[in-house]
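A.B. asks: Coordinates for the following, if possible.
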Amino acid sequence: MTAALEVTGLDVRFRLRGARGGPPRLVRAASDVGLTLRHGRLLALVGESGCGKSVLTEALTGLLPGNAEVRGRALLQGLDLLAAPETVLRDEVRGRRIGLVGQSAGTFLTPTRTVGAQLREAVRLLDGPEPAEVLAERAGLPATALDLYPHELSGGTAQRAGLAAALAGDPEVLLADEPTAGLDRPLVDRTTDLLVDLARAGTAVLLITHDLRAVRRIAAAGPVDLAVMYASRIVESGPASEVLARPWHPYTAGLLGALPEEGFVPVPGEPPELSDLPPGCPFRPRCGRSACSDDPTLVGHGDRAVACHPAVPA
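C.D. replies: Next comes the predicted model:
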């Protein structure tokens, strides 16, 4: 499968004012992140809240605040998103080449206009190839919802409306940031199934989530990639079915062990503050393994990669 979006060496830092006139603080939200989104494939990015997952979508779409410092490359068919001017991102990328489904997508809808009116406007402004009714069907949005206002939608229906809007410009890449947050399990399953269907149809899909149960379910049904993020870094990646069946990094194993069906054992300790990351491996203070290289570098091994070098099977 061809690469739709290739991210290498992505660093995002936020410079914050110091308290009471003190020195400024530097928050490291993403450190040397590398990701490849492929046409026809879904990549799930998982990790605890606050590890830096959502910052990636903002960096890739040029929506970071003014105090952000960004380095690295993000090539979208030859266009470096991190170096592109705002006019290019606004007129050529956002909505057209990259669709974005945010958390609580219903809050992005205008409250005084019907869903249908907003979808039709999005199609017109983005020169979309499909009418609003077709977008609604693709997103699993009931036709009756087009005549409703955002406040009349349930949480799951609002998420589908947000997904339909993200598809209006027929983007080649879809970034879905916690699209199942706050939904019950049946709606989680329906939403993730829709994202898988979009990937199978050729779209490159990034699903950002903390829901490993959902990732395990869709990985069992077909090819899905998985990347695990901890304290601003990718610590493990590879085919989801392989990573979930045999995790190499102790953090990945800890996340799986915290699932109810795996014993409900939480990962010990607390994640570090992104403004005070320890040197070397950021997971070392929480890791119970005796062998440690203390090297946070992600190293490839076939179609998998891991930042815990002693954990790689011989």
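
A.B. asks: From now on I want contacts and neighbour counts done on CA atoms only, so please keep to that.
C.D. replies: Will do.

A.B. asks: Which helix or strand contains residue 288?
C.D. replies: Using DSSP states H and E, residue 288 sits within no helix or strand.

A.B. asks: That one and residue 250, how far apart?
C.D. replies: Residue 288 is 8 Å from residue 250, where distance means Cα to Cα, to the nearest Å.

A.B. asks: more crowded one of these two?
C.D. replies: residue 250 (20 against 11; other Cα atoms under 10 Å).

A.B. asks: quick one, what contacts that one?
C.D. replies: Shown in contact with residue 250 (Cα atoms under 8 Å, 6 or more residues apart in numbering): 287, 289, 308, 311.

A.B. asks: Show me which pair in these is furthest apart.
C.D. replies: By the measure Cα to Cα, 287 and 311 form the most distant pair in the contacts of residue 250, at 11.9 Å.

A.B. asks: what residue is smack in the middle of the protein?
C.D. replies: Residue closest to the mean C-alpha point of the chain, counted by Cα atoms, centre = their mean, is residue 208 at 2.8 Å.

A.B. asks: residues making contact with the one helix or strand that one maps to?
C.D. replies: Using DSSP H and E, residue 208 sits within strand 204-209. Strand 204-209 has contacts (Cα under 8 Å, 6+ apart) with 4, 37-47, 53-54, 172-180, 195, 198-199.

A.B. asks: which ones among the residues you listed are found in strands?
C.D. replies: 4, 37-38, 42-46, 173-177 (DSSP state E).

A.B. asks: would CSV of those residues with neighbour count be doable?
C.D. replies: Output for the ones in strands among the contacts of strand 204-209, formatted as CSV (neighbours: other Cα atoms under 10 Å):
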residue, neighbour count
4, 20
37, 23
38, 23
42, 29
43, 27
44, 26
45, 25
46, 24
173, 27
174, 26
175, 25
176, 25
177, 23
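
A.B. asks: and these, which two are the farthest apart?
C.D. replies: For the ones in strands among the contacts of strand 204-209, the farthest-apart pair by Cα to Cα is 4 and 46; their separation is 20.3 Å.

A.B. asks: From residue 50, how far out is residue 216?
C.D. replies: Separation of residue 216 from residue 50 (Cα to Cα): 22 Å.

A.B. asks: Next, the second sequence, to be compared with the first:
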Amino acid sequence: MTTTAHTAPTRTGAGPQQALLDVVGLSVRFRLRDATVHAVTDLHLALHPGELLAVVGESGCGKSVLAHALLGLLPGNAVVTGHAHLHAAGTGPVDLLNVGERHLARTVRGRAVGLVPQSPATALNPVRTGRRLLEETLRAHGHTRRDASVAAERIAADVGLDPADLDRYPHELSGGMAQRLVTALALAPDPPLLLADEPTTGLDRPLVDHTLDLLRRRCDDGAAVLLITHDITAARRVADTVAVMYASRIVEHRPTGTLFDAPTHPYTAGLLDALPDRAFRPVPGHPPMLTDLPAGCAFAPRCDRATDTCATAPALGREGAGRVACHHPTRAGATA
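C.D. replies: Okay, the predicted model is just below:
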């Protein structure tokens, strides 16, 4: 497979383009009986129209919680703080983290923001065929019955689903088919922002590439995509920018080409060294429990560059891509 590192979309005009999504200081805590899970900590991100931003990191670092927090889909024991300003045509400016459920359900979910869920089996109505689910979604967004029927087959073909599979119920679909169906349902209303949470789960390599290219084309047509994945090679294939997440925090956020050519955070360097076409060497040690995060840098126990300074948590900063949260960035990144 040939991978191409994309560059961030060009901004035109007299001033900087307004972000479609601007996340400021997002933190998520889950209160348990005997502990608190620090799932997301002080997260800052901006996503512009035409941009594909990939959030990567090991399983359990908080990536999926980010997507669910933006759509108000967290359980009742979640405590969410911060702001996430959405500027989408037709909805007006809205703070996704501080607006009511009624507004999210009627105006945001599926309309301004689409979601490809990580677990399609729990997202699909078991008593609706794929065709009926797609057609109902399209009709809810203004299509006539006839138009919805035609559009459903077109969208199914776009995601690599055989039209005959649309007449199956969810329990009759393979994991890969169900994944493609939830992708089709998220794309059907043509939302300006798409949150894709591990959208290639259960797909073979050709369909992985097909799905990634489909997301890339969405951005090339002016939409924005937040791709959440543990597959850093997938991020390299299609992303404009990459945010690396570790133990609930973003530790590095850079344009894709820069991040792959000159990683700045030791954890990013370790992730890249673990790739088969590089050193194929795993990052030593294990990430900390999110119920017992250290006061300083959470990566310090696994880092050969750590010093006493790392007992204090490094700051990432807010502005743009090109940020790193490390007291001792790697030489390659520091000189890039």
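
A.B. asks: one step back: okay, angle between the strand holding residue 208 of the first structure and strand 173-177 too, please.
C.D. replies: 10 degrees (axes from the mean of the first three to the mean of the last three Cα atoms, to 10 degrees).

A.B. asks: distance from strand 204-209 of the first structure to the second structure after superposition?
C.D. replies: Superposing on the second structure and averaging over aligned pairs (mean Cα distance after the TM-score superposition for the first structure), strand 204-209 of the first structure comes out at 0.5 Å.

A.B. asks: Which part of the second structure matches that strand?
C.D. replies: Strand 204-209 of the first structure lines up with residues 224-229 of the second structure when matched by TM-score structural alignment.

A.B. asks: Please identify the residue in the second structure that aligns with residue 144 of the first structure.
C.D. replies: Match for residue 144 of the first structure (TM-score structural alignment): residue 164.

A.B. asks: before we move on, what about residue 63 of the first structure?
C.D. replies: In the second structure, residue 63 of the first structure lands on residue 73 (TM-score structural alignment).

A.B. asks: do the same with residue 278 of the first structure
C.D. replies: Aligned counterpart of residue 278 of the first structure in the second structure: residue 294 (TM-score structural alignment).

A.B. asks: same deal with residue 289 of the first structure?
C.D. replies: Aligned by TM-score structural alignment, residue 289 of the first structure pairs with residue 305 of the second structure.

A.B. asks: and the gap between its match and residue 267 of the second structure?
C.D. replies: Where residue 267 of the second structure is concerned, residue 305 of the second structure sits at a distance of 11 Å (Cα to Cα).

A.B. asks: Same question for residue 53 of the second structure.
C.D. replies: Separation of residue 53 of the second structure from residue 267 of the second structure (Cα to Cα) stands at 19 Å.

A.B. asks: coming back round to it: residue 305 and residue 267 of the second structure: who's more crowded?
C.D. replies: Neighbours were counted for residue 305 of the second structure and for residue 267 using other Cα under 10 Å; residue 267 has more, 24 against 13.

A.B. asks: And for the closest residue to the more buried one other than its chain neighbours, the neighbour number?
C.D. replies: Among residues not flanking residue 267 of the second structure along the chain, residue 299 sits closest, at 7.2 Å (Cα to Cα, 6 or more residues apart in numbering). The local packing of residue 299 of the second structure (other Cα under 10 Å) involves 22 other residues.

A.B. asks: ok, residue 299 of the second structure - contacts?
C.D. replies: 246, 267, 287.

A.B. asks: Now do stretch 75-89 of the first structure: distance from first to last residue.
C.D. replies: End to end - Cα to Cα - stretch 75-89 of the first structure spans 13 Å.

A.B. asks: Show residues contacting that stretch.
C.D. replies: Residues outside stretch 75-89 of the first structure that contact it (Cα under 8 Å, 6+ apart): 4-7, 59-62, 70-74.

A.B. asks: Could I get the buried residue list for that stretch?
C.D. replies: Neighbour counts over stretch 75-89 of the first structure (16 or more other Cα atoms under 10 Å) mark 75, 76, 80, 81, 82, 89 as buried.

A.B. asks: For burial, what's the neighbour tally of the aligned partner of residue 271 of the second structure in the first structure?
C.D. replies: Superposed on the first structure with TM-score structural alignment, residue 271 of the second structure falls opposite residue 255. A count of neighbours around residue 255 of the first structure, defined by other Cα under 10 Å, yields 23.

A.B. asks: Next: residue 193 of the first structure.
C.D. replies: Neighbour number of residue 193 of the first structure under other Cα under 10 Å is 16.

A.B. asks: Give me the secondary structure label for the closest residue in space to the match of residue 289 of the first structure that isn't next to it in sequence.
C.D. replies: Spatial nearest neighbour of residue 305 of the second structure, chain neighbours left out: residue 328 (6.6 Å); criterion: Cα to Cα, 6+ apart. At residue 328 of the second structure, secondary structure determined by DSSP: H, G, I helix; E, B strand; the rest coil is coil.
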